[in-house]
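>>> Next one to model:
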Amino acid sequence: MNDYLTIADIIDIARGRRWLIAAGVALFLALALAGSFLMTPIYRAQALLVPANTSSSLGGSSGSSMLGQLGGLASLAGVLLPSDAETDEALALLKSRELTQAFIEENDLMPVLFHKKWNAETGEWRVTGDKVPTLWDAYKYFNRKVRKVYQDKATGHVTLQIEWRDPQVAADWANELANRVNLAMRQRAIDEAARSIRQLNVELAKTQVVSLQQAIAQLVQTQIERQTIAEVREEFAFRILDRAAPPDLDDYERPKPVLYAAVGMFMGFVAGLSLAVMLDRRRVLDAKRRLPEPVVA
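Predicted structure coming up:
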């Protein structure tokens, strides 16, 4: 008898032990569904952002042309002009360690993020020494498990997603992070414009060339406009097209019972079929052992 199983052999075994396979499917299905219902639901809230075009606010196309002509002078004076690079900077800031850790610290989120290690009754960590979570641990966890940022390259739209146990908290965090990056970029623009204006005034006092004085005056005017825009426009880096809203309690992102059920049924089928094949192989081997040994003449 051939010890190798063919597809036909496996089909015959499955037919003969179909109740065993069915029991395996039922068992794993029950375990998968039980696990999905015992897991804490995770909700997703998301905000839709679009990069704010600061350059267009500084005189439109004519302003952009003027800035291009004065770019060389601006670089010599250490002046930062509006550009598309601001969008990349704002996007990087949104995912940055600095902004994330400040958000966690100011909202006292360490006990929230690591609630299993925190004793709410005593207000102390349940763990000691190196096992106590640090801000770096919090940043890595938040960046890996909680916050996700996607940008549509075609439209430039940015989607900020927060996944958390509480739907309202998820929405609040998404909206606050969007506000924080706008506030941080506004303050940077205000500070940079103020430094640029001071430096340009120094350069203006040094030159007696009328054309150069006019060019510097244009740059100063541009920086004043930029500073003013940053001071009055709350949505400076990103315009918030759609603020995050808490999803319904039954609209959770994870777990997905249907997916868990499908995986459980597949694993149950594989486990049941494997056990059926093992039992059949054992039966065949036992039958071989019971055969009488051939008599040598």
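>>> rest of the way, CA atoms for contacts and neighbours
Fine.
>>> Tell me the buried residues in stretch 100-119?
100-101, 103-104, 110-111, 113, 117-118 (16 or more other Cα atoms under 10 Å).
>>> Mind checking which of those residues are in strands?
Those of the buried residues of stretch 100-119 mapping onto strands are residue 118, per DSSP state E.
>>> and the buried residues of stretch 100-119 as CSV, adding distance to residue 262?
Shown next, in CSV, are the buried residues of stretch 100-119 (distance: Cα to Cα, whole Å):
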residue, distance to residue 262
100, 37
101, 39
103, 39
104, 38
110, 36
111, 36
113, 31
117, 33
118, 36
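>>> From the buried residues of stretch 100-119, pick the one nearest residue 33.
residue 113 (26.5 Å; Cα to Cα).
>>> one more to line up against the first:
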Amino acid sequence: MRSESEMSNNSTNQQNNYPQPYPPQFADDEIDLRELWHAVWSRKWSIVLITALVMSVALVYALNQKNYYKAQVVLASAQGEGKSAGLAAQFGGLASLAGINIGGGGASDTGTAIAILQSRKFGERFIQENNLKPVLFADSWDKNKQAWIAKSPSVLASIKNIVSPASNEATPGYQRESLAPNEPSLWNAYKRFKGIVSVAEDKKSGFITLSVEFIDPVLAAKWATQMVKDINAQMKEQSLTEAQRSNAYLEQQLKKTSLAEVKQSIYQMMEANIKTMMLANTSEDVVFKTIDPAVVPEEKSKPKRALIMAVAMVLGLMLGIFWALIRNVINKEPDGLKE
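From the prediction side, this is the model:
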């Protein structure tokens, strides 16, 4: 028979083996969903007010944004890459010795044309030839007086001039652009023009899409069409110049050599240059062929006001709930002060 003391000790040991409840200091760390819901629901009108305030600001912003329209041109390469590659394989060595590029040995004319379209030189030339400054900076141009409007500098611009004043000293070898009073520079015009023009190439199909996004849909379509004409004209002129220079060099080399095989190769290269000049003179689509021409868009591309309002509503709700939870923590009495 066990004594009562031994039985009491055994019962005490068994109780000690059972999991003990969390200490009181950690019991309040558990998340009480009912408490969170009560904190949010008790301040529901404040959350609604914050959400409405954020949506009102977003609505004012969305309504003040101008509508932009995107005109697109779908292009395809007009180059005969197979014939060019075959010619390069046959006479590539001789042409390289003569310093002549007959194609197929590097970047194609299509890749070169895309790079030119995206270049600063082409953009600035397009702006100057079409007199786009008054259109790009319409808020600074007075149509009636045909003059630029003088604007007072913003606070940020004034601070910037104080911190780092612009130097009026001309850089040696650099000629500054001649500007009318208050006229924006060509540099700033290109920065704005670059933001409305984009060129994308589909690597699988090989099609190129030229997009112009502007507040005037008619001008957007007009500029997209004109840019394709300009790049074809520029590549045509470049192709003719290179072919003529190549033939002039080949004629000189023809007079210096007496080998029949070399003469035959030179004649064939000259024939290829003549064909290039004939194709360039008989076709306007030298490098790009228009598959889908630009049309005046009827639907705006941006701003997406419905999306702006949806994001504003979600953001307003999140801010309102966050504020309600913070207020609940601040107003909650510390446990140590409870009686």
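>>> before we move on, the earlier item: of the buried residues of stretch 100-119 of the first structure, closest to residue 40 of the first structure?
Distance to residue 40 of the first structure, by Cα to Cα, is smallest for residue 113 among those, at 14.2 Å.
>>> Tell me the counterpart of that closest one in the second structure.
Matched across to the second structure, residue 113 of the first structure falls on residue 136, judged by TM-score structural alignment.
>>> what about the helices in the stretch 151-300 of the second structure?
Secondary structure of the stretch 151-300 of the second structure, counting by DSSP state H, counting those that start in this stretch: helices at 155-163, 186-194, 217-256, 260-282.
>>> so which of those comes closest to residue 309 of the second structure?
Proximity to residue 309 of the second structure (Cα to Cα) singles out helix 217-256 among those, at 24.9 Å.
>>> For residue 120 of the second structure, what is the corresponding residue in the first structure?
So residue 120 of the second structure corresponds to residue 97, using TM-score structural alignment.
>>> which residues touch that match?
By Cα atoms under 8 Å, 6 or more residues apart in numbering, the contact set of residue 97 of the first structure is residue 139.
>>> Residue 140 of the second structure too?
Residues in contact with residue 140 of the second structure (Cα under 8 Å, 6+ apart) are 134, 148-151.
>>> Among these, name the ones in strands.
Filtering these for strands - DSSP E - leaves residue 148.
>>> Would you list the buried entries among the contacts of residue 140 of the second structure?
Among the contacts of residue 140 of the second structure, those classed as buried by 16+ other Cα under 10 Å are 134, 148.
>>> need the contact list for the spatially most central residue of the first structure.
Nearest residue to the geometric centre of the first structure (Cα atoms, centre = their mean): residue 148, 1.4 Å. Applying Cα under 8 Å, 6+ apart to residue 148 of the first structure gives the contacts 160-162.
>>> Name the member of those with the most neighbours.
Most neighbours among those, by other Cα atoms under 10 Å: residue 162, with 28 neighbours.
>>> Now check the second structure for the residue matching it.
Using TM-score structural alignment, residue 162 of the first structure sits opposite residue 212 in the second structure.
>>> neighbours of the nearest residue to its match once chain neighbours are set aside, just the number please.
Leaving aside its chain neighbours, residue 212 of the second structure sits nearest to residue 197 (4.7 Å; criterion: Cα to Cα, 6 or more residues apart in numbering). Applying other Cα under 10 Å, we find 21 residues neighbouring residue 197 of the second structure.
>>> what residue of the first structure matches up with residue 197 of the second structure?
Residue pairing (TM-score structural alignment): residue 197 of the second structure is matched to residue 147 of the first structure.
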